[in-house]
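# Mind folding the following:
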Amino acid sequence: MNRLPILILPVMLAACGSIPKPDLTSAPATASGYVQRIDALDDQGPQINAVIAINPTALRDAAKAQALPGPLAGKTVLVKDNIETADPMPTTVGSLALKDNVTGRDAPLVARLRAAGVVILGKTNLSEWANIRGSRSSSGWSGVGGQTKNPHAIDRSPCGSSSGSGAAVAAGFAWAAIGTETDGSITCPASANGVVGFKPTVGLVSRRHIAPISHSQDTGGPMANTVRDAALLLAAMAGSDSGDPATQRADLHVQDFAEGIDTASLSGKRIGVMRRGVGNHPGVTALFDAALADLKRAGATLVDIDWEPDGQMYRDESLVLRWELKRDLTAWLKSLPGNPPVRSLADVIAWDKANAASELRWFGQDTFEAAERLTDEAAYRKARENSLRMAGKEGIDMLLARHNVNLLVFPTEGPAWAIDLITGGSSLPGIGMGSLPAIAGYPHLSVPMGAVEGLPVGLSIVAGQWADKAVLDAGAAYERARTSPLAKPGFKRWGE
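Below you'll find the model as predicted:
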């Protein structure tokens, strides 16, 4: 892959000494060990292509962080490459147009992580422009990083757009990673790669200095091996930011999200089972039924819910995302220091056309072009009002109240589909309802619940606005009750 900057990894490896054969059964515990593992499995061997850049100061930072207090001191974290960091690494959003975009700025969520002792190990690959460029995209492909592979089956999709973050955690390339989500971009990669992914309430974590799609739905979130680890990261990331109006109320809801999580219980909890989100694949259905049995044995009362959202919700969401993309992405591009070759969505469209051989070979930019043509602000405002109401007040809020339940559950997504750069590939239909919490801006957790033919599948847990702690507690309690075995990455093609 085209790791950027290309000279960093060899220099760091020289500092680490000789490269031992990687142990595929366990991840390392040091920054230097993770760097060696990335070289052995991301650049060589199966070539997972999850990591775009290695932070040249990571080893030095790790040595200093060990002396800091707190549970995150010295923990290595990879950051999705649409999030700015002050380290000398470019923020490319996967596009070759921004291959030299070294901003020198920390996104507030990154600054908060550093303050907690986290070591920023590097940047992860992603679906280019967070998977909003074209309708026939391949999840996990970018012009900078190429195609990310799923460590469980390297010919299977890692899902997008936080594909590199999910694959990196699964492959043991860092202790944890940070992803971003507009609709499914944290939870789907978490499910496909067999890791924990948490999309917090929109407004709990600042989005400033993150390449945007939609100010209505964007948020950063943790991806980790356990719910407890995700909770620790969220506690460090969360907080109000004067540069992001959506976070005005965040400090009212920030807490130690990991406190008590090791003993959190499902006893007395009423959980709504979203039957219309299960689909009809027998393997997924059997796995979900086993998860429901685990929840029940852990003390939860299960309530079947036969409901699905009005199709207008998805139609209106599409308009909202395209309208906000044009304005929000252009504003971010204009804010970049230096002299990037693109300063607006229109510039990106023109740049891609001029560099079609490297950027547009596999799929186009029809979504970008449709967004650039939008001019009807009244239609946008109506669409946002409608989609928010249908997902929130008349969706999750209504379901929780009508059925007197605390949480909603459904399979996050089906097993990973085959990577197909020509057609883009496709997931199994009818599985999951992740657009509800995405549009409403409510918390959504995906926890591994087992595997179908060796391919991971996640359990989604959803609740109302600001109920992040309740969702994380429920996820940790489910982890302890889970009886289905989890798949382990094989770093081979599916079936081999």
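
# hey, let's count contacts and neighbours off CA atoms from now on
Noted.

# Just the element for residue 389, please.
Assigned by DSSP states H and E, residue 389 belongs to helix 377-391.

# From residue 413, how far out is the residue most central in space within the chain?
Closest to where the C-alpha atoms of the chain average out (C-alpha atoms, centre = their mean) is residue 186, at 2.3 Å. Distance, residue 186 to residue 413, by C-alpha to C-alpha, to the nearest Å: 12 Å.

# circling back: can you give the distance from the helix holding residue 389 to the centre of its chain?
In terms of C-alpha atoms, centre = their mean, to the nearest Å, the centre of helix 377-391 is set 25 Å apart from its chain centre.

# if we look at it, which residues are touching it?
309-310, 312-314, 316-317, 319-320, 323, 395, 435-437, 439-440 (C-alpha atoms under 8 Å, 6 or more residues apart in numbering).

# Repeat the analysis, applying 7 Å as the threshold.
Residues outside helix 377-391 that contact it (C-alpha atoms under 7 Å, 6 or more residues apart in numbering): 313, 316-317, 319-320, 323, 436, 439-440.

# quick one: which two of those are the most distant?
323 and 436 (19.4 Å; C-alpha to C-alpha).

# so what's residue 213 closest to, chain neighbours aside?
Sequence neighbours aside, residue 325 is the residue nearest to residue 213 in space, at 4.6 Å (criterion: C-alpha to C-alpha, 6 or more residues apart in numbering).

# any idea which element that neighbour lies in?
helix 311-335.

# list the buried ones in that helix?
313-314, 316-333 (16 or more other C-alpha atoms under 10 Å).

# Stretch 415-430 too?
Within stretch 415-430, the residues that qualify as buried are 415-421, 424-426, counting by 16+ other C-alpha under 10 Å.

# How about the contacts made by residue 213?
Counted by C-alpha under 7 Å, 6+ apart, residue 213 has contacts 321, 324-325, 328-329.

# Let me have the residues you listed in JSON lines, extended by distance to residue 115.
Listed next are the contacts of residue 213 as JSON lines, based on distance: C-alpha to C-alpha, whole Å:
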{"residue": "321", "distance to residue 115": "33"}
{"residue": "324", "distance to residue 115": "32"}
{"residue": "325", "distance to residue 115": "31"}
{"residue": "328", "distance to residue 115": "28"}
{"residue": "329", "distance to residue 115": "28"}
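
# Looking at these, spot the one nearest residue 296.
Of all the contacts of residue 213, residue 321 has the smallest distance to residue 296: 38.0 Å, by C-alpha to C-alpha.

# this one next, for a side-by-side:
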Amino acid sequence: MKIFAPLIALTLTAPVLAQEAAGLPPLPGTSAAQQAAEQQLARIATLDDAGPELNAVIVVNPAAPAQARAAEAAGLPLGGMTVLVKDNIETRDMPTTAGSLLLADNATGRDAPLVARIRAAGGVILGKTNLSEWANFRGDDSTSGWSGVGGLTRNPHATDRNACGSSSGSGAAIAAGFAWGAIGTETNGSITCPASINGIVGFKPTVGFVSRTHVVPIAATQDTAGPMTIDTYRAAMLMNAMTGSDPLDPVTAEADARKVDFTEGMLDAGLAGVRIGVMREQIGNRADVAALFEQALTDMERAGAVLVDIEFNPDRAMFRDSFAVLLYEFREGIDAYLQALPRNRASDALLPRSLQELVEGNEAAGEAELRWFGQQLFEQALEATDTAAYETARENAVRIAGEETIDRLLADFDVEFLVAPTRGPAWVSDLVVGDNFNSSIGFGSPAAIAGYPHLTVPMGQVEGLPVGLSIIGAKWEDHAVLKAGSAYERIRMAELPVPTFRPWTPER
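Okay, here's the model as predicted:
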């Protein structure tokens, strides 16, 4: 159950609905952006808080329609388009909970720099989205999309199935039509998996393009925010708004120099003559997913792409060392984040100020937090204090994932991109047993660990359940990856599923 009820339950008047149904311009006295925001708030009230109760949105901004009207009138680049923000990213007008009851009162009154940039570009923050609590870095046997604050996010394509995590709410919300765009965060698969499983576009940028200041951290080496949208062009528009150097986040030092107009060339990008590496070992063990992937490859080849088969499995020491990095950096990062929270209100004294206090707070919360899975990762992170071991693990993980995997494959096979299925279809959500990932499908981890760009674009359906295509490129080649995704969108022949907002049935 949500502890933040939406701040508004808005019902559109019959005339406004009639205008929309007829495809007519906005009613006199309204703007297109204002009317869109009103319709989206109504849709959230109808489908998220009632009806199928998707639990994708934790809290909404009742001032969004007025803000959209003002941004549109100002002629700003995003023109009043609405954006939902994952609830581990700070916004000045809403709490930032990371899904945890322990941060339910964490109202910092400040915008993360990435949010401030979106607002400055004319984007309107429509609300905050649900997520896997603590971005799915708390305990074993968790169920993606569940948080103590927001409950379990449901997949709009099949409400008994998982929305994946940790940016589950952002993925489900865009699939459900709740906003123009959304922001997710990823450490390893947390943008690309929910985007794939919800049938939308998700883009994990090069680590260093987007500031992480005032974003609840997992690991500084791998963390980044990124756009989740219905198409690659919108993702590129959000990248234009979000990216840039931030003096408080040294990893972004090159961002201003590397930044381009990410929308340039998107609408006429092609694949003719583009050499693409096909990751044959990462297609997985499902014949239906393999068939979708083969159709995508056929589409790309028909468009002139040169496909190069690659048989490769990365050194698994990468995964071991990356996990060690996550544990160490989480302890350091979360302590620093909690200790720096504002102390302006009397209630701020009740907020936890360290990872140790989080562990104790979860124990005190009992079943409200720990009923379905524990906090083993928190407890392991408390013990991850060996700096020398951490530094060795970090060097190994980043080198193996980047230099010895992605860089090597791009160079040795003379290809511009690597492609694979992103994930399999959504599994049935089970709070008792936890997630049921098919780990044989996908090649996203090297891009996550090395901090390289990874785009997922819908490539079809299995029994009405979406499946995405991953396109991975070299560090800082984000624009090229987005253009490749846009080119694929235009030549894709597969039928894409439409959300049903009901449980899955075999009679589709």
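
# List the superposition-based mean deviation of the helix holding residue 389 of structure 1 with respect to structure 2.
Compared with structure 2 after fitting, helix 377-391 of structure 1 has a mean deviation of 0.6 Å; criterion: mean C-alpha distance after the TM-score superposition for structure 1.

# Work out for me the element residue 266 of structure 2 sits within.
Going by DSSP H and E, residue 266 of structure 2 is not in any helix or strand.

# try residue 400 of structure 1
Going by DSSP H and E, residue 400 of structure 1 is part of helix 397-402.

# so that helix aligns onto which residues of structure 2?
Here helix 397-402 of structure 1 aligns to structure 2 at residues 407-412, judged by TM-score structural alignment.

# Also stretch 107-122 of structure 1?
With TM-score structural alignment as the criterion, stretch 107-122 of structure 1 aligns to 112-127.

# Need the contact partners of the matching stretch.
With contact meaning C-alpha under 7 Å, 6+ apart, stretch 112-127 of structure 2 is reached by 59-61, 64, 67-68, 71, 76-85, 89-91, 210-211, 213-215, 241-242.

# Okay, strands next: where are they in the stretch 401-508 of structure 2?
Ranges of strands in the stretch 401-508 of structure 2, per DSSP state E, counting those that start in this stretch, are 417-421, 454-462, 465-472.

# can I get these in JSON lines with distance to residue 306 of structure 2 and mean neighbour count?
Below are the strands of the stretch 401-508 of structure 2 laid out as JSON lines (distance: least, C-alpha to C-alpha, whole Å; neighbours: other C-alpha atoms under 10 Å):
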{"stretch": "strand 417-421", "distance to residue 306 of structure 2": "11", "mean neighbour count": "27"}
{"stretch": "strand 454-462", "distance to residue 306 of structure 2": "19", "mean neighbour count": "28"}
{"stretch": "strand 465-472", "distance to residue 306 of structure 2": "15", "mean neighbour count": "28"}
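
# out of those, nearest to residue 204 of structure 2?
strand 454-462 (5.2 Å).

# Which parts of the stretch 151-300 of structure 2 are strands?
Under DSSP E, counting those that start in this stretch, the stretch 151-300 of structure 2 gives strands at 151-152, 181-186, 201-204, 224-229, 275-279.

# first vs last residue of the match of stretch 107-122 of structure 1, how far apart are they?
First-to-last residue span, stretch 112-127 of structure 2, C-alpha to C-alpha: 14 Å.

# Equivalent analysis for stretch 67-85 of structure 2, please.
16 Å.

# hmm, back to that, matching residues in structure 2 for the helix holding residue 325 of structure 1?
Going by TM-score structural alignment: helix 311-335 of structure 1 matches residues 316-340.

# related to what we said a few turns ago, in helices, which of the contacts of stretch 112-127 of structure 2 fall?
Taking DSSP state H as the definition of helices, the contacts of stretch 112-127 of structure 2 contribute 64, 67-68, 71, 241-242.

# In the residues you listed, which residue is surrounded by the most others?
The most crowded member of those, judged by other C-alpha atoms under 10 Å, is residue 68 (29 neighbours).

# Find the nearest non-adjacent residue to the aligned residue in structure 2 for residue 444 of structure 1, please.
In structure 2, the residue equivalent to residue 444 of structure 1 is residue 454, according to TM-score structural alignment. Of all residues beyond its chain neighbours, the one nearest residue 454 of structure 2 is residue 472 (4.6 Å), with distances taken as C-alpha to C-alpha, 6+ apart.

# next one: residue 52 of structure 2
Distance criterion C-alpha to C-alpha, 6+ apart; nearest residue to residue 52 of structure 2, sequence neighbours excluded, is residue 501 at 6.2 Å.

# The one you found matches what in structure 1?
Using TM-score structural alignment, the partner of residue 501 of structure 2 in structure 1 is residue 491.

# for residue 140 of structure 2, same thing?
Alignment note: residue 140 of structure 2 maps to residue 135 in structure 1; criterion TM-score structural alignment.

# tell me the contacts of that match?
Residue 135 of structure 1 neighbours (C-alpha under 7 Å, 6+ apart): 366-367.

# Go again with 10 Å.
Listed by C-alpha atoms under 10 Å, 6 or more residues apart in numbering, the contact set of residue 135 of structure 1 reads 363-368, 424.

# ok, now residue 271 of structure 1?
292, 295-296, 300-305, 400, 403-409, 461-463.

# are any of those buried, and which?
Buried by 16+ other C-alpha under 10 Å: 292, 295-296, 300-303, 400, 405-409, 461-463, out of these.

# how about residue 242 of structure 2, what's its match in structure 1?
Using TM-score structural alignment, residue 242 of structure 2 sits opposite residue 237 in structure 1.

# again, but for residue 379 of structure 2
Under TM-score structural alignment, residue 379 of structure 2 pairs with residue 369 in structure 1.

# For its match, identify the helix or strand it belongs to.
Using DSSP H and E, the element containing residue 369 of structure 1 is helix 366-373.
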